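task: produce atomic coordinates for the following.
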Amino acid sequence: MDSTGVPASVWLLTVLLLTVMVAVDLGLHVRRPHCPTLRESAIWSAGYVGIALVFGLAVLAYAGPASAAAFYAGYVTEKALSVDNLFVFLVIVAAFRVPREHQQKVLLYGVVLALVVRTGFIFLGVALIERFSWTFYVFGLALLLTAGKSLRPPAKTSSSRPDAATHTPRTARWARRLLPDMAEYDGERLVTRRLGRWQVTPLLAVLVAIGATDLLFALDSIPAIFGLTQNVYIVFTATAFSLLGLRQLYFLLDGLLERLAYLAYGLAAILGFIGIKLMLHALHENTVPFINDGQPVPVHEVGTGTSLLVILGILTVTVVASLTSRRARSLGALATAERQVRAYLDPAYTKDPAERERLLEQIRAQAGIVRSTPSGARALDRASDELHAVLSDTVSRP
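Modelled structure (predicted):
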């Protein structure tokens, strides 16, 4: 499937499909503020993944196995990178104390904003690639540097992830400085009138922080997918389908994110692999004068099918290792429990009694997991007074 040969009608139908998906999500799912259940999030997540899989089959029928493999490889890669992005979104939501009932709509707006930002980056990347062949060297080097940075030892906290209470993302701090005069939350309003004047609400600051965060994430994700295919249609659709459904995945993985202790290492391996693949492609298409006198270098390139298998293999090993490591499981559960305790004790978090009861049950369940290993039990002993208070029922229930 040559991207220049994709009919305008196909582009139009694709954009229409994506628009309908967002409209259905906004009109049927998040129109009424509520706390999503695990079952609800699982059904919607499965639906979005199913649509992406069917779309890949349509690509297979229309353009052949090579294009379909490129779409699936791009989709899986972008989805995996999005899971890591979810943790930062979680920290931003916690930093601004977004009420649980309104988190869905905030994340949906963030996803739409991310789709707009990444679409701009995609067409910018296409323009650079078509004009400057050395762009592949830049993309490859950027991914290798990001992979190396991801392998640095994490900050010393109770888990391999930063703590939401003490590690506010720079984008959230920047949003607070940009919008210093904020009112309290006023339902789903982005601006509200207080004391005779208009003021922004924290929801607007959250959107600014999420948008700025995704701008930074795009610097990694867009070069990564260009390392798998340079077909602009495949790049766009794989990116779009990976972002849609990200909101449901956020609630589905809530309580599990901290337990993916080795995810950063798996993503580093994927980015490193794609970075090397980009470098090989750059050498194969070389026109840089000081490399082989400006002539292409005869190197072996990794096929798209092989790339898909490598990416799936790395993700499988990463997830299995994270979920089966008793130490990572217990320390991740402690980090989840600490985060959930802060939400449980925050009266602005939710007014839904069922959601508060769900949180309390999860806190107790996480504590049981923590006690399963000696290191986890010792860490639990040193945990916050608030966690111990909730576990011993010394904090009155609402």
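
every contact and neighbour count from this point should use C-alpha atoms.
Fine.

surely L278 is in contact with G140?
Yes - taking C-alpha atoms under 8 Å as the definition, L278 is a contact partner of G140 at 5.0 Å.

anything in contact with each of the two?
Any residue near both L278 and G140 by C-alpha atoms under 8 Å, 6 or more residues apart in numbering counts here, and that gives G227.

could you pull up the residues touching the most centrally placed residue in the chain?
Centroid-nearest residue in the chain, with C-alpha atoms, centre = their mean: S82, separated by 2.5 Å. With contact set as C-alpha under 8 Å, 6+ apart, S82 has these partners: 242-243, 246.

repeat the analysis, applying 10 Å as the threshold.
By C-alpha atoms under 10 Å, 6 or more residues apart in numbering, S82 lies in contact with 76, 214, 217, 221, 242-243, 246, 249-250.

take the residues you listed and keep only those in helices.
In helices, defined here by DSSP state H, the members of those are 76, 214, 217, 221, 242-243, 246, 249-250.

closest to D181 among the residues you listed?
D214 (24.0 Å; C-alpha to C-alpha).

so which helix or strand takes in Q199?
strand 197-200 (DSSP states H and E).

next, the buried residues of that strand.
199-200 (16 or more other C-alpha atoms under 10 Å).

who are the packing partners of that strand?
Judged by 3 or more C-alpha pairs under 10 Å, 6 or more residues apart in numbering; DSSP states H and E, strand 197-200 is in contact with strand 191-194.

which residues touch the residue of the chain positioned farthest from its centre?
Using C-alpha atoms, centre = their mean, the residue of the chain lying farthest from its centre is D293. It sits 41.6 Å away. The neighbours of D293, taking C-alpha under 10 Å, 6+ apart as the test, are 286-287.

hmm, 8 Å instead?
No contacts exist for D293 under C-alpha under 8 Å, 6+ apart.

go on, L359?
Contacts of L359 by C-alpha under 8 Å, 6+ apart are 340-341, 344.

cool, V297 as well?
Neighbour list for V297: 283-286 [criterion: C-alpha under 8 Å, 6+ apart].

so which of those sit within helices?
Per DSSP H, the contacts of V297 map to helices at 283-284.

let's have the contacts of V297 in a markdown table, adding neighbour count.
Shown next, in a markdown table, are the contacts of V297 (neighbours: other C-alpha atoms under 10 Å):
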| residue | neighbour count |
| --- | --- |
| L283 | 25 |
| H284 | 16 |
| E285 | 18 |
| N286 | 22 |
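
next up, for comparison:
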Amino acid sequence: MIVSPLIWGITIVVILGLLAFDYFFHIRKAHIPSLREAAVWSSIYVGLALVFGVIVWIFGGATMGGEYFAGYITEKALSVDNLFVFLVIMASFKVPREDQQKVLLFGIVFALIARTGFIFAGAALINTWSWMFYIFGIILLVTAGNLLKKEDSGGDDADNFIIRLAKRFLHTSEHYDGDKLFTVVNGKKALTPMLLVMVAIGGTDLLFALDSIPAIFGLTQNVFIVFTATAFSLMGLRQLYFLLDGLLDRLIYLSYGLAAILAFIGVKLVLHALHENNLPFINGGEHVPVVEISTGLSLTVIIGVLAVTVIGSLVSNSGKAQTVLNNARRHAESYLELEYTADMAERERVYNLLMDEEKAIAVMETKYRDKHPESEAILEQMAEAHRQHTEHLAR
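Just a heads-up that it's a prediction; the model follows:
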């Protein structure tokens, strides 16, 4: 199916309209979204993506529709994985809770711009050199291998090269000024940490694009499908962040599931490259007769792997323990960090969550608690939060 310029134009206007709506009706006034607000808008954005997929299926055919859904589900799963890193970055910068929405929307817009550039660049490379499928396949196989390695969160914090340069050569402030990007310190204009965290988020978005774009090109080479599946997977990511807050750490097997999916797509790309082969040192430059993986099988594998991964994470006792301990650490740090929020009701909410987690830790089997490398430090943070809360009530 050839997509006309009119359809392209309408699609782009709709996506830009959704981003503008998000900003003017949700982000412009800093606030902490309720669970209900996050759930409702997450459902709306997922619903829009599914409706669009059905329209593609009806007018573009089953193959095109299947490619869209396979691409959307894969990109959505990768986006959820990206939220882990966003969480670490915002914790590193101690972004006030009520201002996190603005950072996330910037990250979504930057990701959309960066990935659009990668999409058209990737399409041009593939159309010019079919052997690029080999390169994309190898990238995904290497990425899958890296996902299986033990993660080192030290590389995801705010102290990266770009931020160190910015702090060294630019006048930066130590404190936030609401959600402003610039402030005045001692009569001089200075960058706020809000601008620096946006730079950090933007830098990580570029790295994410290097993984996600080859992945979706492994499922379809239709540029319209690649673009729309990527765009709709990013829509609603901000609301999903607040909806899954506290549950992200529960998905302890997500990285394994994503590794399996990326490896599967990597193999699919290599097989397709062999089928289209024109490299003289492989089979004399002739096509290699190999089995190609269909769109239907790809969609089945992706959904199946994600289902097993998510269900396995949710029912795992180890996963439940990890969730409680990680949430306890995050909430203790938030409560102890005075810059976390100026909203006292939010601080009380965080403290109550911390108390619920303390009760869960008290009845937790020791073997699961001790698996967490920072369990003792977390218990100490909780004790300090208790002490400060008692002092606050005594005033």
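
alignment lookup: the residue nearest to the centre of structure 1 to structure 2.
The alignment partner of S82 of structure 1 in structure 2, by TM-score structural alignment, is S79.

same check on A58 of structure 1?
In structure 2, A58 of structure 1 lands on I55 (TM-score structural alignment).

same check on L190 of structure 1?
Aligned counterpart of L190 of structure 1 in structure 2: L181 (TM-score structural alignment).

next up, the contacts around its match.
191-195.

if we go to 7 Å?
Contact analysis of L181 of structure 2 by C-alpha atoms under 7 Å, 6 or more residues apart in numbering lists 191-192, 194-195.

and if you look at S255 of structure 2?
147-148.

confirm that it sits in a helix.
Yes - judged by DSSP: H, G, I helix; E, B strand; the rest coil, S255 of structure 2 forms part of a helix.

what's the distance between it and G145 of structure 2?
10 Å (C-alpha to C-alpha, to the nearest Å).

where does S396 of structure 1 land in three-state SS?
coil.

just the helices in the stretch 101-250 of structure 1 please.
135-150, 170-178, 202-226, 232-243, 246-252 (DSSP state H, counting those that start in this stretch).

Throw these into TSV and include mean neighbour count, thanks.
Shown next, in TSV, are the helices of the stretch 101-250 of structure 1 (neighbours: other C-alpha under 10 Å):
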stretch	mean neighbour count
helix 135-150	20
helix 170-178	16
helix 202-226	22
helix 232-243	23
helix 246-252	22
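
tabulate those helices in TSV, adding columns for distance to V370 of structure 1.
Listed next are the helices of the stretch 101-250 of structure 1 as TSV, based on distance: least, C-alpha to C-alpha, whole Å:
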stretch	distance to V370 of structure 1
helix 135-150	26
helix 170-178	30
helix 202-226	31
helix 232-243	33
helix 246-252	21
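
of those, which is nearest E386 of structure 1?
Using C-alpha to C-alpha, these put helix 246-252 closest to E386 of structure 1, at 23.9 Å.

where does that closest one end up in structure 2?
Going by TM-score structural alignment: helix 246-252 of structure 1 matches residues 237-243.

gap between the matching stretch and the chain center?
Remark: stretch 237-243 of structure 2 is offset 10 Å from the chain centroid, using C-alpha atoms, centre = their mean, to the nearest Å.

who's in contact with it?
The contact list for stretch 237-243 of structure 2 (C-alpha under 7 Å, 6+ apart) reads 35, 38-39, 41-42, 83, 101, 104-105.

filter those residues to the buried ones?
38-39, 41-42, 83, 101, 104-105.

in what helix or strand does the match of S82 of structure 1 lie?
Applying DSSP H and E as the criterion places S79 of structure 2 in helix 62-93.

that helix vs helix 100-128, what angle?
Per axes from the mean of the first three to the mean of the last three C-alpha atoms, to 10 degrees, the angle that helix 62-93 of structure 2 makes with helix 100-128 is 140 degrees.

list the buried residues in helix 62-93 of structure 2.
For helix 62-93 of structure 2, the buried set under the neighbour-count rule, 16+ other C-alpha under 10 Å, comprises 64-81, 83, 85-91, 93.

stretch 26-45 of structure 1 now?
For stretch 26-45 of structure 1, a neighbour-count test (16+ other C-alpha under 10 Å) marks 26, 29-30, 33-36, 41-42, 44-45 as buried.

endpoint to endpoint, that stretch covers what distance?
15 Å.

what's N292 of structure 1 aligned with over in structure 2?
Mapped onto structure 2 by TM-score structural alignment, N292 of structure 1 lines up with N283.

tally of neighbours for that match?
Neighbour count for N283 of structure 2, taken as other C-alpha atoms under 10 Å: 12.

list the contacts for it?
Contacts for N283 of structure 2 (C-alpha under 7 Å, 6+ apart) come out as none.

any idea how far the nearest residue to V191 of structure 1 once chain neighbours are set aside lies from T192 of structure 1?
Spatial nearest neighbour of V191 of structure 1, excluding adjacent residues (C-alpha to C-alpha, 6 or more residues apart in numbering): V200 at 4.2 Å. To T192 of structure 1, V200 of structure 1 is 6 Å away according to C-alpha to C-alpha.

with F96 of structure 1 instead?
Distance, F96 of structure 1 to T192 of structure 1, using C-alpha to C-alpha: 17 Å.

just L26 of structure 1 next, same as before
Distance from L26 of structure 1 to T192 of structure 1, by C-alpha to C-alpha: 22 Å.

what does stretch 360-370 of structure 1 rub up against?
Contacts for stretch 360-370 of structure 1 (C-alpha under 7 Å, 6+ apart): 330-331, 333-334, 337, 340, 376-377, 380, 391.

next: stretch 300-320 of structure 1.
Here stretch 300-320 of structure 1 makes contact (C-alpha under 7 Å, 6+ apart) with 66, 69-70, 73, 228, 260, 262-263, 266, 270, 277, 280-281.

and what of stretch 36-46 of structure 2?
Contacts of stretch 36-46 of structure 2 (C-alpha under 7 Å, 6+ apart): 235-236, 239-240, 242-243.

make it 10 Å
18, 22, 32-34, 47, 49-52, 76, 232-244.

now that stretch on structure 1. Mean distance?
Mean deviation of stretch 36-46 of structure 2 relative to structure 1 after superposition (mean C-alpha distance after the TM-score superposition for structure 1): 0.6 Å.

of all the contacts of stretch 360-370 of structure 1, which two lie farthest apart?
Farthest pair in those, by C-alpha to C-alpha: Q340 and A377, 18.3 Å.
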